[in-house]
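K.L.:
give me the fold of what follows.
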Amino acid sequence: MKFFTRTLLASAWVLCSAVASAQEFAPYGTAKVDMHEYPTINAVFDLNYENPGDLNILYNFVNNTRTPLKGKMVVVTHGPELRVFAKENYEKYQGIVDRMAELARNGVEFRMCSNAMRAAGFQPSDMHGFITVVPAGFPEIAYLQAQGYRYINPIPLPVKDVRYLDQPQLKK
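P.N.:
Below you'll find the predicted structure:
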């Protein structure tokens, strides 16, 4: 009986300590949830990525934006990533190009800055058919904003597994 009582008391102490400890680390309470609906909003994505692989992150950004906003989505590309859209690079970037073409089939427009394209050594005929070449990238963004599009600068930083970034790493 003494063993049972001691075990019960020890368990209660551990439980109370855990609850108290959890409350110490949550001095501001718990987050509220407001899963409201959005009105239809058109958006323009300002795309200027150094690493072509970051377009995979853009794919998720656009999908996660277009679904709740239900509006028109336009991607304006004017950086080093534009080489991905060149037909000559299709084999190298096939997976990425196919994902961007999927977005285009789902109504996302891709517009490319002719200045950046020419500076990179390309012509409009070098690009895949879902690309529309426009006079200039920044003016195109301003033009769309004047039409009511909301500006989005999708910085290519993934959030997957960030919860574990501050965890101490085990030494090998």
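K.L.:
only C-alpha atoms for contact and neighbour calcs from this point on.
P.N.:
Will do.
K.L.:
strands along the chain, start to end?
P.N.:
Using DSSP state E, the strands of the chain run over 41-47, 70-77, 109-113, 131-134, 150-152.
K.L.:
which other residues reach the first one?
P.N.:
Outside strand 41-47, the residues that touch it by Cα atoms under 8 Å, 6 or more residues apart in numbering are 69-79, 141, 144-145, 148-154.
K.L.:
filter those to the buried ones?
P.N.:
Buried by 16 or more other Cα atoms under 10 Å: 69, 71, 73-79, 141, 144, 149, 151, out of the contacts of strand 41-47.
K.L.:
what's the neighbour count on Asn56?
P.N.:
Residues contacting Asn56 under the criterion other Cα atoms under 10 Å number 16.
K.L.:
verify the stated contact: it with Asp98.
P.N.:
No. With contact defined as Cα atoms under 8 Å, Asn56 does not count as touching Asp98 (10.5 Å).
K.L.:
neighbours of the residue nearest to Met127 when sequence neighbours are not counted, just the number please.
P.N.:
Spatial nearest neighbour of Met127, chain neighbours left out: Ala86 (4.4 Å); criterion: Cα to Cα, 6 or more residues apart in numbering. The local packing of Ala86 (other Cα under 10 Å) involves 21 other residues.
K.L.:
now the other sequence, so there's something to compare against:
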Amino acid sequence: MTAKNIISALFLFLLSLLVSPVYADAKSTAPWGHAKTLDIKYPPHKVIYDLTTGNLEELDFTLSRISYLNNLYDADPFESSIIVVIHEKALEHFAIENLSDNKQLMERARNLTIGSTIEFRMCKVSAKFKGYEPEDIHGFVQMVPMADA
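P.N.:
Coordinates of the predicted model:
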């Protein structure tokens, strides 16, 4: 083996020692690599959101997702439909008596229904179990006989 080959082999060996801890660390913290972003154009669909949360932050997040999805669909009135079915703990947010607690969120929810294919529907059975009648609920909400049907 010539001196040049020995120096080259030594250089490659030292280089591998420098790189291997970085590679090993990357493998241990992300053994499957990292997520890739796909550029997908979503065609309009008919979507149902099952809104059950009693948490105002979760409701806020859900309203943001509904709005974003509507924008992805270009608010297409012919091909898209977004129905939000309200029941369980979410009922109380839409009760008129609680408007002072969440007025901004209710204004956002109502605004989503104006000139769009977004509808809020409330399970009449669930509302009745909670002691609510149609006159107790905001006017942008439609009462349906039963959300499970």
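K.L.:
thinking again about what came up before, need the contact list for the aligned partner of the residue nearest to Met127 of structure 1 in structure 2.
P.N.:
Using TM-score structural alignment, the equivalent of Ala86 of structure 1 in structure 2 is Ala95. Taking Cα under 8 Å, 6+ apart, we find Ala95 of structure 2 in contact with 132, 136-138.
K.L.:
thinking again about what came up before, state the pair within the buried ones among the contacts of strand 41-47 of structure 1 that is farthest apart.
P.N.:
Of all pairs drawn from those, the one with the longest distance (Cα to Cα) is Leu69 and Gly79, at 25.8 Å.
K.L.:
gap between stretch 138-153 of structure 1 and the chain center?
P.N.:
Here stretch 138-153 of structure 1 shows a centroid-to-chain-centroid distance of 19 Å under the convention Cα atoms, centre = their mean, to the nearest Å.
K.L.:
buried residues in the longest helix belonging to structure 1?
P.N.:
Ordering each helix of structure 1 by length in residues (DSSP state H) puts helix 2-24 first. Across helix 2-24 of structure 1, burial judged by 16+ other Cα under 10 Å covers no residue at all.
K.L.:
mind listing the helices for structure 2?
P.N.:
3-29, 56-72, 99-113, 124-129.
K.L.:
mind putting those helices in CSV, distance to Thr37 of structure 2 included?
P.N.:
Shown next, in CSV, are those (distance: least, Cα to Cα, whole Å):
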stretch, distance to Thr37 of structure 2
helix 3-29, 20
helix 56-72, 16
helix 99-113, 28
helix 124-129, 40
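K.L.:
what's the closest of the ones you listed to Lys41 of structure 2?
P.N.:
helix 56-72 (7.9 Å).
K.L.:
buried sites along the closest one?
P.N.:
59-60, 62-63, 66-67, 69-70.
K.L.:
what's the mean deviation for that helix versus structure 1?
P.N.:
Taken over the aligned residues, the distance from helix 56-72 of structure 2 to structure 1 averages 2.2 Å (mean Cα distance after the TM-score superposition for structure 1).
K.L.:
give the other helices and strands that that helix contacts.
P.N.:
Helix 56-72 of structure 2 is packed against helix 99-113, with contacts defined by 3 or more Cα pairs under 8 Å, 6 or more residues apart in numbering; DSSP states H and E.
K.L.:
tell me the angle the helix it packs on makes with strand 118-123.
P.N.:
130 degrees (axes from the mean of the first three to the mean of the last three Cα atoms, to 10 degrees).
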